[in-house]
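Engineer: sequence below, structure please.
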Amino acid sequence: MSEEETETPPQTLALDAWHRSHGARMVPFAGYEMPIQYEGIVAEHDWTRAHAGLFDVSHMGQLTLSGEGAAQALEALVPGLVSSLKPGKMRYSLLLAEDGGILDDLMITNTGEHIALVVNGACKWDDIAFLREHLPDEITLTHHDEQALLALQGPEAVAVLSELVPGAAELVFMTAGYYDWNGVPLWISRAGYTGEDGFEISVPAEHAEKLATALVEDKRVKPIGLGARDSLRLEAGLPLYGHDLTAEIDPVSADLTFALSKKRRETGGYHGHERISAALLDGSQRTRIGLVLDGRLPAREGSEIFAGDTQVGTVTSGGFSPTLGHPIAMGYVEAGHAEIGTALEVQVRSKRLPARVAQMPFVPHRYYRGS
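Structural biologist: Got it, this is the predicted structure:
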C-alpha cells in the first residue's frame, strides 16, 4: 500500500455543509476540510476591514486544565504568569520545549472554573500529548471537541454581536465570559487574529449552524475564508505557527518578548529559561522582521533575503497587502540587518526585488481596550 493511500482523509467541520451552501471553496488544512474563500480573498479581506467577517476556526484545539495547582503546573511549560490571571482575563503565551523552542503559541484564559487554552489546529494533537506528558497526574486535561469556534471580526462586529447577545459589548480586549443565547451556552472572548476588534465564540457544535446563520442574516456580516484570515493576520504582523514560529525558534528571536512576563524573566522555572535569559542578555543571532517590497510581485515563504551579494535571511510569510496596495512579508534575518529602514533585497523567482525593514504591524491594530 502506498504512503498516499494510507494518509488519513481530512475531517469535516460541524459547519461543513453550511460552508458549501454559502459557496465556499474547501481545501485541506490542519487535518480538516476548511473554507479558503467564498467570493474572493481580496473582497473578503476588505469586507472584514470595513464591516464584520465570520470565520470558522473550529479546527483549533479548545482545552481546559482543572485540578488544584493547574495554573502553577502550566507555568512550568510557558513563560508567562498564569496564576495571577483574574477570572475572565486572557493572556497570549508560548508552549515551550525543554530547550526553549516554541512548540505552539496559544491563548490562556482563567474562566473562573478552570484554565482554558486555545491552541493551533495543525499541532493540537502534539500539544495534547506534550501537556499530558509534562503536567502532573493530578491535573485533568480535557479536549472539548464537542465545541465549535467562530470568530466575528471587524469594526461592526461589536454592534452585530451585542444585538444577538446582550452584554457582550461590555467585554474589552483580552477578556472573556459566559453568555446565554436563547438557551445556548456561549463562551465569548474579545480577541481574534485579524488585528481588528472582534470576538471568538465557543458554541456547542450542534448549535453552530444556528448561530452562524443568525450572524450572517445581519447584512453587516459575511462568511470569510482562510485566505483572507491569512492576509489580515499578515498585515497585523501576527506570526503563524509552522511558518513564522517553529520548535527551532526561541521567543527572543521571534520578537515575542512581550509574552515573557517580567517577573518570570528573573525567577525562571519554565522550559528553556536558561537559553532565553542568555538571548535576552546577549541578543539573538537572528530576529523576526517585517519587510515592505517595491512593486507588486509578492515574496512567498522560502524566498531568500540578501544584503548585497550575501544571503542574510529567509521569508517565512508573504503576500500582497490589499489594504496597503503593495507586497509585505515577515522573515528572519541576521541581527545586524534588522534595524527599521534597513535596505535589503528579496529573491522572487529570478529577480532581486528592493525591500526595506518595516515596523510591524503593517496596519495598525484596532483592538478595543475600553474608553
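Engineer: alpha carbons only for contacts and neighbour counts from here, please
Structural biologist: Will do.
Engineer: ranges for the strands of the stretch 201-350 of the chain?
Structural biologist: 221-223, 286-293, 304-307, 310-321, 326-334, 343-348 (DSSP state E, counting those that start in this stretch).
Engineer: err, the stretch 51-200 of the chain, not the other one
Structural biologist: If DSSP E, counting those that start in this stretch is used as the criterion, the strands of the stretch 51-200 of the chain fall at 52-56, 61-66, 90-96, 102-110, 115-119, 140-143, 147-153, 176-181, 184-189, 198-204.
Engineer: could I get the strands of the stretch 201-350 of the chain as JSON lines with mean neighbour count and distance to Asp105?
Structural biologist: What follows is those, written out as JSON lines (neighbours: other CA atoms under 10 Å; distance: least, CA to CA, whole Å):
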{"stretch": "strand 221-223", "mean neighbour count": "24", "distance to Asp105": "25"}
{"stretch": "strand 286-293", "mean neighbour count": "25", "distance to Asp105": "15"}
{"stretch": "strand 304-307", "mean neighbour count": "22", "distance to Asp105": "25"}
{"stretch": "strand 310-321", "mean neighbour count": "21", "distance to Asp105": "16"}
{"stretch": "strand 326-334", "mean neighbour count": "24", "distance to Asp105": "17"}
{"stretch": "strand 343-348", "mean neighbour count": "21", "distance to Asp105": "28"}
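Engineer: another sequence for comparison is provided below:
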Amino acid sequence: MSEYPIHDNEEAQDLAPRPLPLDAWHREKGARMVEFAGYLMPVQYEGIMAEHLWTRESAGLFDVSHMGQLEVSGEGAAKALEALLPGDIAALKPGRQRYSLLLDEHGGILDDLMVTNRGDEYYLVVNGATKWDDICHLREHLPDEVTLNHLDEHGLLALQGPKAVEALGRLGLEPAFPGMSKLEELRFMQAAPFFWQGRPLGVSRSGYTGEDGFEISVRAEDIGALADALAGRPEVKPIGLGARDSLRLEAGLPLYGHDLSPEADPVSAALTFALSKRRRAEGGFPGAERVLALLSNGPPTIRVGLALEGRMAAREGAKVLHGDREVGTVTSGGFSPSLQQPIAMAYIESALAVEGAPLEIEMRGRRLPARIVPMPFVPHRYYR
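Structural biologist: As a prediction, the model looks like this:
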C-alpha cells in the first residue's frame, strides 16, 4: 500500500484516510476496506480470485474515485503539456485519449497518466497516490495563461470486462451533442460526453485491466445512483483493489510506486510507445537528451515479465538471480488466477532480457525457477 503524501499547498489533506463518495455503498455490499493512497477503499467483496475471474468473464465495477481528475485549458495548453510530457499532445484529435508520462528534468517518471482532448480542454487522469504532487508540479510549470482545474467534486467508476458495453449500453446513455458517436461506437482510447437521466457523464473506452470497458467520470452527487444502476445489472458485480491489481498484472500494466518511479525512465520501463514519433525527433520534453540516448543505445536495465514454476508467488523487492549473481529486482508479483501460476514483473540487466532465458527468484530462503516471457501475460481484449 502507498503512503499518503504530505504537502504544504491549500489542497493538501491531513494524514487521516479519506472516505470515497461511495464509502457507505461499499460497506453495504460487504466490502473489506483498507487504506490506499490516502483513502479508505474496498480491497475485496466476495474474494479476489472470484472477482478477478468474474471481470474476465462478465463485467466488474471498480470505484477509482481516488484518482486525480484534472482539466488543463487556455491558449497554448497543448504546447504547455508537451513541455512536461513526451507525447504528441498537439496531434491528439478531439475525443481521443493517450497514455503518457509526467517526467522530471532527468527523464525520471513522476507519474503515468491518461490525456484526453475534450475539444476545449485537456482532461488528465493521474494516480491517486501522486495526485497532490502532480498538481503542485503542473501548477509550478504551466504558464500563467494555462488554467489547471482539479475536479475534486467528481468521482470515477471503471466498468471492465467483455459484458461492460452491454451493461452500460442498457442504461440508455444519450450523446451530449447531435451527431456524436453512440456508446457502442466508441473504440479503445476514444471518449465522449453523455447524459444519463439528465446527469452529465464523461465516458472513455479505456481501463487498466486489459479487458474491454469504460471509465466514467461522474459528479460525486450522482455516483451512488449510477453505481446502483450498474450493479443492478445481472452481468455486473462490484470488484475491489485486490482483483484490480491481479488483473493489471496479468495485462502487463505497470503500477506507479512499484514498477514506475523517478528512478525509472520510459525506455527502461519498456514504455517507449509513450514517446511519440515527432517528440523523438524534436525532443523538448524533460530529460529528452538522456531518454533519447537510452532509446538509441539501450538502457542498462529493463522491465520484463517472468513466469515462475511451482505455486509460490514472488513479491516486490525479491532478488532476481542469474547463477549466483544478483541481476535484478521484482517490482510486482502474484498468483495469476487466469493462468493458475505465479507471474511477476522485474527490472533486470538488459543483456539478459531474452525471451525464454532461465533465471531464479529468491524468496524466503528459496530459489524459485523462472523464465522471461512476453507481456501481456494474458492477451488484451480491447475493442479496436
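Engineer: just put the strands of the stretch 51-200 of the first structure in TSV and tack on mean neighbour count and distance to His337 of the first structure.
Structural biologist: Below are the strands of the stretch 51-200 of the first structure laid out as TSV (neighbours: other CA under 10 Å; distance: least, CA to CA, whole Å):
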stretch	mean neighbour count	distance to His337 of the first structure
strand 52-56	26	37
strand 61-66	21	37
strand 90-96	22	26
strand 102-110	22	23
strand 115-119	21	32
strand 140-143	16	43
strand 147-153	25	35
strand 176-181	16	40
strand 184-189	18	38
strand 198-204	25	35
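Engineer: and these: which comes nearest Val333 of the first structure?
Structural biologist: strand 102-110 (18.0 Å; CA to CA).
Engineer: what span of the second structure is the closest one aligned with?
Structural biologist: The aligned range for strand 102-110 of the first structure in the second structure is 109-117, by TM-score structural alignment.
Engineer: off-centre distance for the matching stretch?
Structural biologist: 9 Å (CA atoms, centre = their mean, to the nearest Å).
Engineer: got the contact list for it?
Structural biologist: Contacts to stretch 109-117 of the second structure, defined as CA atoms under 8 Å, 6 or more residues apart in numbering, come from residues 92-104, 122-127, 130, 134, 191, 256, 260-266.
Engineer: one more time with 6 Å, if that's ok
Structural biologist: Outside of stretch 109-117 of the second structure, the residues that reach it under the criterion CA atoms under 6 Å, 6 or more residues apart in numbering are 94-103, 122-126, 261-262, 264-265.
Engineer: returning to that earlier point: out of the strands of the stretch 201-350 of the first structure, nearest to Ala76 of the first structure?
Structural biologist: strand 286-293 (25.0 Å).
Engineer: which residues of the stretch 251-384 of the second structure fall in helices?
Structural biologist: 277-282, 288-297 (DSSP state H, counting those that start in this stretch).
Engineer: please identify the most buried of these.
Structural biologist: Sort the helices of the stretch 251-384 of the second structure by mean neighbour count, taking mean count of other CA atoms under 10 Å, and helix 288-297 sits at the top with a mean of 16.
Engineer: now find how far off-centre stretch 300-307 of the first structure is within its chain.
Structural biologist: Averaged over its C-alpha atoms, stretch 300-307 of the first structure has a centre that lies 23 Å from its chain's centre (CA atoms, centre = their mean).
Engineer: residue range for that stretch in the second structure?
Structural biologist: Under TM-score structural alignment, the match for stretch 300-307 of the first structure is residues 315-322.
Engineer: what do we get in the second structure for Phe77 of the first structure?
Structural biologist: Quick fix: residue 77 of the first structure reads Leu, not Phe. Checking TM-score structural alignment: Leu77 of the first structure goes with Leu84.
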